[in-house]
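K.L.:
here's a sequence, model it:
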Amino acid sequence: MGQLKGIKILLVDDEPNILQYLELGLTNEGYEVCRTLKKTDNASVIMLTAKDEVDDRVKGLTIGADDYMIKPFSFEELLAQIQARIRNQFPNLFGEVVVEDFRIDDRRKEIRFESRVLELSSTEYELLKFLILNQGLVLSKAMILDKVWGYDFGGEENIVEVYIRPMREKLNDREHRLIRTLRGAGYRLDIP
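P.N.:
As a prediction, this is how the structure comes out:
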C-alpha cells in the first residue's frame, strides 16, 4: 500500500461510531483520512447508506456516486471497493498491478496470466482488466457495459456474453471456475 501514500479519503456519516470505525480501519490499511473536501476532478464517491430501496440507489448514483453500499456492510468489501476505485482512477500509480496470477501492465496494455501474455483485443483487455480489478465482486452486465463499452453504448447486453466466452478459452477456464456466471446477477472473477 506504500504506493498509495498521499491518497486522501473523505468520510461523511451522521453516525460518529461508524466514522471512527472507518477511520481506524482505513488508517490501519495505510490511508491518510481527509478531513476537508477539496474541489477536485479526480474524486470518486462510494455512498454508504441504510437506504436500500431501488429509488434511493438510483438517486444516489444519479447525483454523482460512483458506487453504492448498503449498511450494514463488510469492511473488507468497502476496502476492496476503495482499492478498485484507486486502481481504476489512478492506474499510473501502480505501473504494473499484480492480482494473484494476473499482471496488468496498463502502459503496455498487456495482461499476463500464469506468466504468459494473453492475446487480447482492446475491448477484451478492458473487460478482463475490469474483472480482475474487481475480483470477488459480482458485476452486472449493465455495470460491465457502462465501464467497458461506455454509457452511450447502444447495443445489447448480450455482447458481454459474446466476449466472456472466448476470454474463458484464453484463460483455459473451460469449467468456468475463474470467471463465474451468476444467473440473473452477472459475472464474478474468482481467483483460487
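
K.L.:
rest of the way, CA atoms for contacts and neighbours
P.N.:
OK.

K.L.:
tell me which element Arg103 falls in.
P.N.:
Using DSSP states H and E, Arg103 sits in strand 102-105.

K.L.:
ok, residues contacting that strand?
P.N.:
95-98, 110-114, 129, 132 (C-alpha atoms under 8 Å, 6 or more residues apart in numbering).

K.L.:
which of the residues you listed fall in helices?
P.N.:
129, 132 (DSSP state H).

K.L.:
quick check: PyMOL command selecting the buried ones in the contacts of strand 102-105.
P.N.:
Buried residues within the contacts of strand 102-105, by 16 or more other C-alpha atoms under 10 Å, are selected in PyMOL with:
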select buried, resi 96+97+110+111+129+132
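
K.L.:
among the contacts of strand 102-105, name the ones in strands.
P.N.:
Taking DSSP state E, the ones among the contacts of strand 102-105 that sit in strands are 96-98, 110-113.

K.L.:
which among these gets closest to Tyr163?
P.N.:
Set against Tyr163, the nearest of the ones in strands among the contacts of strand 102-105 by C-alpha to C-alpha is Ile111 (15.9 Å).

K.L.:
let's compare: structure for the following, please.
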Amino acid sequence: MRILIIEDEIKSAEYLKKGLGDSGFQVEVANDGIDGLFIAQSNDFDLLILDVMLPGIDGWGVIRRFRERSQVPVLFLTARDAVEDRVKGLELGADDYLIKPFSYAELLARVRTLLRRTPMRQQDIVEMADLEVDMRKRRALRGGQRIDLTNQEFALLQLLLQHQGEVLSRSQIASQVWDMNFDSDTNVVDVAIRRLRAKIDDAFAVKLIQTVRGMGYRIEAPLP
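P.N.:
A predicted model of the protein is given here:
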C-alpha cells in the first residue's frame, strides 16, 4: 500500500520512510506543503501522513484542499498538542492525530488501523524488506533471487501479505488456502508454513514469517 509523508524535517521524514518501507509499504516524501499537495492530488495513495507546520502551505491548508477531492485517510503528525489544534485537524478531515515525540511502534499501529478501515486495493507488486511479489504474474523474488513456489505456497504467501502484520490463525489459513475446516489433529498448515519459510526466509538474515505462539502466523518486517 502507498503512503505519502509530508514532513519538512528531513531526518524525521527519512526515518519514517525507512521504517514504513521496511514494514512493507511503498513510501514517498514531500518536504513542503505545495509539493505535498501536488503529489497527493496527482497520485493514488492509501494514506497521507501530514505535519502541520510546513513551508509553502501549512498542514491545515493541505488537508482543506485535499479533502475537496479525496477521502483517503490522513494522519496528522505534529508537535502541536493543544486540544484546539487536535479539534481543528479532526474537523478539517483528519482521521487521526499523533503528537511528537512518538514511538515508531505506535505510529505503525495507527497506520495499520487506518488502512484496515479502507478497502484494500489489489496491488500488482507487493514489497516487504527485500521480498518482492508480483501478484499478477505469480512470481516472487527475495534479494533479487527468483523463488519457485507451488500454487498452494504462493496462495499462502499471498494471504499472509494481504494481511501483513496481522496474526492469522491456523483455521483462517486452512479455510482460505485449502477451503477446508481446520482439524486440530492435522498439521497441514504448520507443514505448509515450514516449507514456505524454508524458501522465503531460511537463506536470508532478515526473517519475515513469524510464529505467534498459541495464535498462528504472520508476515512482517522487523522494526528498524
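
K.L.:
picking that back up, against structure 2, where does the strand holding Arg103 of structure 1 fall?
P.N.:
Here strand 102-105 of structure 1 aligns to structure 2 at residues 131-134, judged by TM-score structural alignment.

K.L.:
how much does that stretch stray from structure 1?
P.N.:
Taken over the aligned residues, the distance from stretch 131-134 of structure 2 to structure 1 averages 1.6 Å (mean C-alpha distance after the TM-score superposition for structure 1).

K.L.:
Ala221 of structure 2 touches Leu108, doesn't it?
P.N.:
No. Assessed by C-alpha atoms under 8 Å, Ala221 of structure 2 is found out of contact with Leu108, at 11.7 Å.

K.L.:
who has more neighbours, these two?
P.N.:
Between Ala221 of structure 2 and Leu108, counted using other C-alpha atoms under 10 Å, Ala221 has the larger neighbour count: 22 against 17.

K.L.:
same for the strand or helix carrying Ile9 of structure 1, what does it pack against?
P.N.:
Using DSSP H and E, Ile9 of structure 1 maps to strand 8-10. Identification of packing neighbours for strand 8-10 of structure 1 by 3 or more C-alpha pairs under 8 Å, 6 or more residues apart in numbering; DSSP states H and E yields strand 32-34.

K.L.:
in the longest helix belonging to structure 1, what counts as buried?
P.N.:
Assignment by DSSP H gives helix 75-89 as the longest helix of structure 1. Buried positions in helix 75-89 of structure 1, judged by neighbour count with 16+ other C-alpha under 10 Å: 78, 80-87.

K.L.:
stretch 164-172 of structure 2 too?
P.N.:
Buried, per 16+ other C-alpha under 10 Å, within stretch 164-172 of structure 2: 164-165, 167-172.

K.L.:
what do you get for stretch 198-217 of structure 2?
P.N.:
199-201, 207-210, 216-217.

K.L.:
ok, now stretch 171-184 of structure 2?
P.N.:
Buried, per 16+ other C-alpha under 10 Å, within stretch 171-184 of structure 2: 171-174, 177, 182.

K.L.:
I'd like the residues you listed laid out as TSV, including distance to Phe38 of structure 2 and secondary structure.
P.N.:
Supplementary listing: the buried residues of stretch 171-184 of structure 2 in TSV, determined by distance: C-alpha to C-alpha, whole Å; DSSP: H, G, I helix; E, B strand; the rest coil:
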residue	distance to Phe38 of structure 2	secondary structure
Ser171	45	helix
Gln172	41	helix
Ile173	41	helix
Ala174	44	helix
Val177	41	helix
Phe182	49	coil
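
K.L.:
greatest separation within those: which pair is it?
P.N.:
The span of the buried residues of stretch 171-184 of structure 2, defined through C-alpha to C-alpha, is set by Val177 and Phe182 at 11.1 Å.

K.L.:
can you pull the contacts of Leu160 of structure 2?
P.N.:
Contacts of Leu160 of structure 2 by C-alpha under 8 Å, 6+ apart are 168, 218-219.

K.L.:
closest to Ala13 of structure 2 out of those?
P.N.:
Using C-alpha to C-alpha, the contacts of Leu160 of structure 2 come closest to Ala13 of structure 2 at Ile219, 24.9 Å.

K.L.:
how many residues are close by that closest one?
P.N.:
When neighbours are counted by other C-alpha under 10 Å, Ile219 of structure 2 comes out with 24.
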